[in-house]
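>>> No sequence on hand, only this structure:
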């Protein structure tokens, strides 16, 4: 009806004091840019920490095995000479098989490598070392599948047929040619000796880590291999 005042049914009329009071508003604070950036940085740091923890967990067995062998050295001193620090396989090492086909250096990783450096003509001393290399692998029993035999040939002369037949019998020796200078930049003989007098041990990550004495005793070399493979049992698996 004209002239009447509208009101909400049941609502009490405001008092004169309430009617005259100014209206008030509540303003909620907004996130500050600095606080948002700080939270993002904290999340980033937490993510990096988690990643580092994962890497540490994965690397722990490898680090523990090397600490055990190099520092604690269980059951006495190593027979061979430990190389400290280890020497990484050069990625630029120019390898070729006997057919002249290039072989990537990275393909050598994944196995323990009993390595010899011998000229292609392979004299009687070379033949004895090749025989010892074969016997050592067989002496490892159930662990032998973790070990490969490698012969690095630092020249381009043909192998004698009888030698080639011997290294191809059974589980064949991996025979690869490489420039002499490149091999010498990676592997080193004992002072006063030549590369062809030693057996070199390369670990599954491609690192030269042990050199046998001249005219090595196979049974003593085997003890070193036993210790190494046992120390690495948590991460070292058969086959490449």
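Right, received. Where do you want to start? Here the structure is a predicted model, which means the values were calculated and not measured. Numbers count the residues shown, from 1 in each chain.

>>> contacts, neighbours, all on C-alpha from now
Fine.

>>> Show me the residue at the heart of the protein, geometrically.
Nearest to the mean C-alpha position of the chain, by Cα atoms, centre = their mean, lies residue 205 at 4.5 Å.

>>> pretty sure it contacts residue 113?
No - the pair residue 205 and residue 113 does not pass the contact test of Cα atoms under 8 Å, sitting 10.2 Å apart.

>>> and the residue nearest to the centre of the chain, which of the three is it?
coil (DSSP: H, G, I helix; E, B strand; the rest coil).

>>> Report how many residues lie close to residue 47.
By the criterion of other Cα atoms under 10 Å, residue 47 has 12 neighbours.

>>> Can you tell me the element it falls in?
Assigned by DSSP states H and E, residue 47 falls within helix 33-67.

>>> Return the distance of that helix from the chain's centre.
Distance of helix 33-67 from the chain centroid (Cα atoms, centre = their mean, to the nearest Å) equals 20 Å.

>>> in that helix, what's buried?
61, 62, 65, 66 (16 or more other Cα atoms under 10 Å).

>>> Which of those residues sits closest to residue 144?
Proximity of the buried residues of helix 33-67 to residue 144 (Cα to Cα) peaks at residue 65, which lies at 18.9 Å.

>>> re the thing from before, for residue 140, state which of the buried residues of helix 33-67 is nearest.
residue 65 (18.9 Å).

>>> this is the comparison structure:
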């Protein structure tokens, strides 16, 4: 019986190489942002507020307001996420922010599948039913009780964060990387997002 030739590389090395194909692009993007100031790329190229170092977010099983169930533990994995945190009632500023993030996502064309949107309501939801018809791709959760406070607190660790009224950008590994004012410039956020999609080689 002929023996199969031994592989030139051990099995563990092959597995590491395969894993690297999927993980390395995200690590490169995170490393780029963590060292952005050292590399001479700062606020002159980023529209949003850069959060350094990025904050690893931990998912809490927050209840969905539209639909059934709760936020899954791997919700942030595999996609860039635009997160809006607002109060119990979606004010005109809230509507404008959600509309801006929706239009930005739609404008991505084929890359739309790499971006999702999350609206976190910090109080008792009031009259949000209109979003089910106007914004069907928007995930809406309620940050209630101790779990809600823990989840929200992670976002407020950012240097410029304050209670509500912010848009946040989370990477596909669940790192909070950037934040924007509610009255966001869509072109600026779009530019940041496209650059990240390119750097991470997701697009």
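Thanks, I have the structure now. Keep in mind that what you see is a predicted model, and the values were worked out from it rather than measured.

>>> roughly how far apart are the counterpart of the residue nearest to the centre of structure 1 in structure 2 and residue 30 of structure 2?
Matched by TM-score structural alignment, residue 205 of structure 1 corresponds to residue 173 in structure 2. In this view, residue 173 of structure 2 and residue 30 of structure 2 are 9 Å apart by Cα to Cα, to the nearest Å.

>>> try residue 69 of structure 2
31 Å.

>>> And for residue 180 of structure 2?
From residue 180 of structure 2 across to residue 30 of structure 2, the span is 18 Å (Cα to Cα).

>>> Could you pull out the strands in structure 1 for me?
Remark: strands assigned in structure 1 by DSSP state E are 81-88, 95-96, 102-103, 112-117, 147-153, 174-177, 200-202, 207-211.

>>> Of all the ones you listed, which one is nearest residue 162 of structure 1?
Among the strands of structure 1, the nearest to residue 162 of structure 1 by Cα to Cα is strand 174-177 (14.5 Å).

>>> from the buried residues of helix 33-67 of structure 1, which single one is nearest residue 108 of structure 1?
For these, the closest approach to residue 108 of structure 1 (Cα to Cα) belongs to residue 62, at 18.5 Å.

>>> Tell me which residue of structure 2 lines up with the closest one.
Per TM-score structural alignment, the equivalent position to residue 62 of structure 1 in structure 2 is residue 26.

>>> cool, residue 175 of structure 1 as well?
Using TM-score structural alignment, the equivalent of residue 175 of structure 1 in structure 2 is residue 140.

>>> Contact partners for its match?
Residues in contact with residue 140 of structure 2, defined by Cα atoms under 8 Å, 6 or more residues apart in numbering, are 64, 65, 66, 118, 119, 120, 121.

>>> Repeat the analysis, applying 6 Å as the threshold.
By Cα atoms under 6 Å, 6 or more residues apart in numbering, the residues touching residue 140 of structure 2 are 64, 65, 118, 119.

>>> do residue 59 of structure 2 as well
Contacts here follow Cα under 6 Å, 6+ apart; on that basis residue 59 of structure 2 touches residue 73.

>>> Which one of the contacts of residue 140 of structure 2 sits in the busiest neighbourhood?
Most neighbours among the contacts of residue 140 of structure 2, by other Cα under 10 Å: residue 118, with 22 neighbours.

>>> With adjacent residues omitted, what lies nearest to the equivalent of residue 116 of structure 2 over in structure 1?
Alignment note (TM-score structural alignment): residue 116 of structure 2 maps to residue 148 of structure 1. Leaving out its chain neighbours, the residue that sits closest to residue 148 of structure 1 by Cα to Cα, 6 or more residues apart in numbering is residue 113, at 5.0 Å.

>>> What of residue 182 of structure 1?
residue 93 (6.4 Å).

>>> burial of the one you found, as a residue count?
Neighbours of residue 93 of structure 1 using other Cα under 10 Å come to 17.
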